[in-house]
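Quick check, what structure comes out for this input:
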Amino acid sequence: MVAVSRTLLPCLWLLVGLPVELCLAQATPDPPPPPGCSKDLNSFYYNLCDLSVAWGIVLEAVAGFGIVTSFVLTVVLVASVPFVQDYRKKSLIGTQAFFLLGTIGLFCLTFAFIVKQDFSTCASRRFLFGVLFAICFSCLAAHTMSLNFLARRNHGPRGWIAFGMALLLALVEVIINTEWLVITVVRSESASQDPCQVSNEDFVMALIYVMFLQVATFLAAWPVLCGRYKHWRKHAIFILITSSFSMAIWIVWIVMYVYGNQQRGGSTWDDPTLAIALAANACVFVFLYIIPEISQVIKPGPEQAYEDDVYPTRGVGYETILKEQKSQSMFVENKAFSMDEPSSAKKPVSPYSGYNGQLLTSVYQPTEMALMHKGPSEGSYDVILPRATANSQVMGSANSTLRADDAYISQNKPAVAQKDGKSGQASSPYSKNRW
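Model prediction:
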C-alpha cells in the first residue's frame, strides 16, 4: 500500500494540482505600471518614468543635458583649432577631446544604473565604471605633466606624447577590469555566475587604480604654481579644483555605498548612489575643467600679445585699408589744390604766424649754400624761406620776411640806380646845352 500511495500521489498532483496553479497564474493580473509610465512599457524601464521615484527622472534629465553639452563642447573645441595662436595649447587639444569622450561616456553610463539590473547592464557597469573614469583622470594627469614642463621651460612635450601617455594610463584600467570580469564571471566555479552578484567592497576595490590617478593628478598639479612662467598657473588651478571636487565626491559615494546603505538595511540605494556619483562627477568635469579650458585655448600667449604691441600694423584689415586709401586721396587732393592755387608763396609772411606761445631755443635756418647743395628736388627756389639777413633797411621794413632774391634785389637797386643816373647824366646830349 505504501508503494502504491507513493506512485499515485505525484500522478494526482500532475493531473489536478498543476492545472489549478496554471489557472491561478493566468487569472492573476500583472501589477499596474507606476504613475507616469505607459501600460505597454517594459518593467525594465520603469525607473525612467516612475513619478513616485524622483531620482530616476532627475538623473535622466541631468544625464541628457550633460550628453548634449559635452557634444557641443567637443564640436567647439575641434572647430577652434584653426584659431589657436599658441602652438603649445594646440598640442593639447587632442588630449582634451579624448577627455570629452570619456565625459560623454560617463553621462551615458548613468542610464545603466537607472534601469533595472540584468546580465548586460551589470557587466557594463562593472567594466565601464572604472574605464571611463580612468580615461578622464588619465587625461588630467597627462595635462598636468605637460604643465610642469611649460611652467619651467615654457615649452613642453609634443601633443602626441601627452595623448599617448593618457591612452596608456587608461589601458591599465582596461586590463584590470577585463581580468576581474574573466576571473569572477567566466571562470568562476560557483553556481552563480551573474555579474550582478558582486559585493560592494569588491566593486570598490576594483577601482583602486582610478583613486591612485586622482591623488597623483592632485599632487602633480601643485608644482606648476611655483614655476617660472606664471601664465600657466591658471590651467593648474583648473585641474586642482576639478580633482579636489572629484575626490570629495568619491569619498562621499564610497562611504554611502559600503557603509551607509548597509546600515539602512538594504541595497535599494546602491544604484542611486552610483548614478548620482557618475552624474555629479561628470558635471564637475564639464563646468570646472572643460569650459574654462575652452575659454583659454583661443587667447594668445604673452609672446603673441607682445608681438602685436610692437608691430601694430602687422595685420591687414578692412579698417587699415580704408585709412590708407583715405590718406592717399587726401594727399592727391591737397597736391592738386596746391597746383591750382595762385603763387601765394611770393607774398610776404609774418614771422610771427607760426608762434604758439612756446619759446624756441634754437631755430634752424638753412644758408644759401645749403639750399644750393640741396638742389631743386624739394620745390622751386622761390618758395623756400631764406635765412635772416643783417641788412638794417630790410630788417626794419614791414616786409621783413621777403624772399632771398627779393632781398638781394632791394639791396642792390639803389646802387644800380645811382650808377644809371651818373651814366645817364654823363652821356645825355642835352645835359649841358638844353637850357
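
only C-alpha atoms for contact and neighbour calcs from this point on.
Noted.

Name the residues of the one helix or strand residue 166 maps to that come out as buried.
Assigned by DSSP states H and E, residue 166 belongs to helix 159-181. Neighbour-count burial for helix 159-181, with 16 or more other CA atoms under 10 Å as criterion, is recorded at 159, 161-163, 165-167, 169-171, 173-174, 176-177, 180-181.

ok, now stretch 224-244?
Buried, per 16+ other CA under 10 Å, within stretch 224-244: 224-225, 227, 232-233, 235-240, 242-243.

to compare against the first, here's another:
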Amino acid sequence: MGKAVAPRGCRSDLDARYHRLCDVGVAWGVALEACAAAGAAAAACAALWLAGAAGRVQDPSRRRALPTLLLLLAALLAQFALTFAFLLPLDGATGPARLVGFSAAAGTGFAALLALAVHAARLARGRPALPGLGLLALALGLGLVQDALAVEYVVLAMNRTRADVFAAMPAPRRNEDFVLLLLFAMALLAATLAAAALALRGPFPAWRRLGARAGLTALLAAALWASWIALLLRPEPGPQWDDAVLGAALVANGWLFLAAFVLPEFLQLTKQRDPRDYPAEDAPCQPRLLTPRLGLHNPAFTSEEAQTGPPAPGASPHAPYSTHFQLQDRAPAQEFSIPRAQAWPSSPYTDYDGRKGGR
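Predicted coordinates:
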C-alpha cells in the first residue's frame, strides 16, 4: 500500500492522521481551527488579566467569586483546546479523549456558572455571600459528578471488548450515548436558570444584573445545545459531519460564555463598592412587616358589646381597657360642706338719719 498523498497545505512527511489539521481544502476545518485558536488565546489572556487584577477588586463579594470565575475560564480554555481532538480521525485514542474531555469541560463550565448564579441570588436577596472557597467547592463538586459519569462510561465500554469500541460502534448508537451522558450538564443549565430567576426577584440592582447575565448565558447555551443535539441525532450526514457538529458546538459555546458573561463581568470587577448594593448596617434592627393586631385580637381588650349582660351578683366587675386589677363597689361617701359668709338681706343702716332716739 502506497503512502497517502499529503493534501495541499500539509508537509509530505506528515502522518495521515493529522492531514485534516492543515488541509486547506477542508474549509470547515480551517475555520474551526482559527476560531478555536482565537478563543483559546482570549480565554488565556482573560485568565492572566484576572490574576493580575485581583488586587484591584474593591468589592469583597466580587473578590470571593474570583476563584470560581477563574475556574470558568479554565473550562472555556479546555473547550477551545478540545476542538482539535474532533478534527482528528476517531480511533482508540481520540474516542475516550472526546467523550471524557467534552463532558469534563462542559460540566465544569456549567457548574461554575451555576455557582456564580447562586452567589448572585444570595446577594440580590440581601443574604450574606458564601465564602470564596465555598463557591469554588460547589463548582468543583458539581463538575466532578459529570466527570465521574464520563469516566465510568468509558471504563465500562472499554472493558466489554479489547477492540476499538468507539470507532467500531455505529454512529447513531455512539451519538445517543454521547447525548445521554451529558444529561447532568443539561440539568446544571436548568438549575442556573432557576437561580437566575431568584436573583431577579431581589432588591439590589448590581446583583440582579449579575443574575440576569448568568440566566441569559444559560438560556443561550440551552438553545445552542438543543440545536447541535438535534443535528447530531440525525443519521443522514455521516461520521465526518458528526465531528464538525461537535467541534462547532465547543467553539460556539466557549465564545458564547466569553461574550455574554465573562466580558461584562470583567467590566464590573474593578468598580468601587456601592453601598446601595447591600442591606443597611442597621437592617437587623429595623422593624419587620408585622401583622396589625386590633383590640379584638388581644384578650386583654374586649368589646362591651360582647358582654351578654350585667355581671352576676357577688361577682367582681372587670375593666376592659385597663390592667387586670379588679374594681369593687363602695358605699357612697357622706356629703360635707364648709360654711361660707353670706351678705345680709338689707343693711342695718338703711333707716339711720343721724339723730338719737326721742330727739
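
ok so, going back, could I get the buried residues of stretch 224-244 of the first structure in TSV, plus columns for distance to residue 32 of the first structure and secondary structure?
TSV is the format used below for these (distance: CA to CA, whole Å; DSSP: H, G, I helix; E, B strand; the rest coil):
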residue	distance to residue 32 of the first structure	secondary structure
224	59	helix
225	60	helix
227	64	coil
232	59	helix
233	58	helix
235	54	helix
236	54	helix
237	53	helix
238	49	helix
239	49	helix
240	50	helix
242	44	helix
243	45	helix
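
can you put the residues you listed in a markdown table and add distance to residue 258 of the first structure?
Below are these laid out as a markdown table (distance: CA to CA, whole Å):
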| residue | distance to residue 258 of the first structure |
| --- | --- |
| 224 | 36 |
| 225 | 36 |
| 227 | 40 |
| 232 | 39 |
| 233 | 37 |
| 235 | 35 |
| 236 | 33 |
| 237 | 32 |
| 238 | 30 |
| 239 | 28 |
| 240 | 27 |
| 242 | 24 |
| 243 | 22 |
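
which one of those residues sits closest to residue 187 of the first structure?
Using CA to CA, residue 243 comes nearest to residue 187 of the first structure of these, at 36.5 Å.

The closest one is in contact with residue 220, isn't it?
No: counting by CA atoms under 8 Å, residue 220 is not a contact partner of residue 243 of the first structure; they are 11.0 Å apart.

shared neighbours of these two, anything?
Shared contacts of residue 243 of the first structure and residue 220 (CA atoms under 8 Å, 6 or more residues apart in numbering): none.

The second structure: matching residues for stretch 70-79 of the first structure?
Aligned by TM-score structural alignment, stretch 70-79 of the first structure falls on residues 43-52 of the second structure.

and the longest helix belonging to the second structure, how far out from the chain's middle?
Determined from DSSP state H, the single longest helix within the second structure is helix 94-124. Per CA atoms, centre = their mean, to the nearest Å, the displacement of helix 94-124 of the second structure from the mean C-alpha position of its chain is 14 Å.

which part of the first structure lines up with it?
Counting by TM-score structural alignment, helix 94-124 of the second structure falls onto residues 121-151 of the first structure.

after superposition, how close is that stretch to the second structure?
Average distance, stretch 121-151 of the first structure versus aligned residues of the second structure after superposition (mean CA distance after the TM-score superposition for the first structure): 0.8 Å.

Can you list the buried residues in that stretch?
Under the neighbour-count criterion of 16+ other CA under 10 Å, stretch 121-151 of the first structure has 121-123, 125-148, 150-151 buried.
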